[in-house]
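> Requesting a structural model of the entry that follows:
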Amino acid sequence: MGDLLSIDEVAELLRVPKGTLYQWRHRRKGPPARRVGRHLRYDEAAVQAWLRDDKAA
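Model (predicted):
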């Protein structure tokens, strides 16, 4: 597993509000996230892969 990003870092990287990430997670639409304790964390490589795949679609 690569570096783990917080929801704030992913929101900044994708230039979307945090609320959008929460909605995507609820709808199983956005980059994969997992809970680490109380916090959501995103694998940086998985976010980059999701971004590449989303742009290709």
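> Only C-alpha atoms from now on, for both contacts and neighbour counts.
Will do.
> tell me what the host helix or strand of K55 is packed against?
Assigned by DSSP states H and E, K55 belongs to helix 44-56. Applying 3 or more C-alpha pairs under 8 Å, 6 or more residues apart in numbering; DSSP states H and E, one finds that helix 44-56 contacts no other helix or strand.
> this one next, for a side-by-side:
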Amino acid sequence: MADKLMFIKDVAERLGRSEAQVRWMIQQNTAPKHAKIAGRVCFRESDVEAFIAEAFESAERTSTAAAV
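This next block holds a predicted model:
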């Protein structure tokens, strides 16, 4: 089954950011994996979820290292 495609508005809502902030993330190469399809920036839902999971894993590694 194919992933649902998300657009900037959808990703902004999922991340709790504004659309402008997501566009800035794209420019800074800090946004979830994305592609331009038919002139629109698209994200796969699984890539956005993986981006969120990686952020939590990174935070856990940082807090664990600080505790040692």
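> By how much does the helix holding K55 of structure 1 deviate from structure 2 on average?
With mean C-alpha distance after the TM-score superposition for structure 1, helix 44-56 of structure 1 departs from structure 2 by a mean of 0.6 Å once superposed.
> can you pull the buried residues of that helix?
44, 46-47, 50 (16 or more other C-alpha atoms under 10 Å).
> out of the residues you listed, who's nearest G2 of structure 1?
E44 (6.2 Å; C-alpha to C-alpha).
> correct me, but the closest one touches E9?
No - contact criterion C-alpha atoms under 8 Å: E44 of structure 1 and E9 do not qualify, at 9.8 Å.
> just the helices in structure 1 please.
For structure 1, the helices defined by DSSP state H occupy 7-14, 18-27, 44-56.
> G37 of structure 1: which of those helices is closest?
Once the helices of structure 1 are compared by C-alpha to C-alpha, helix 7-14 is nearest, at 13.8 Å.
> quick one: the residue most central in space within structure 2 and T64 of structure 2, what's the gap?
With distances taken as C-alpha atoms, centre = their mean, P32 lies nearest the centre of structure 2, 3.3 Å away. Separation of P32 of structure 2 from T64 of structure 2 (C-alpha to C-alpha, to the nearest Å): 25 Å.
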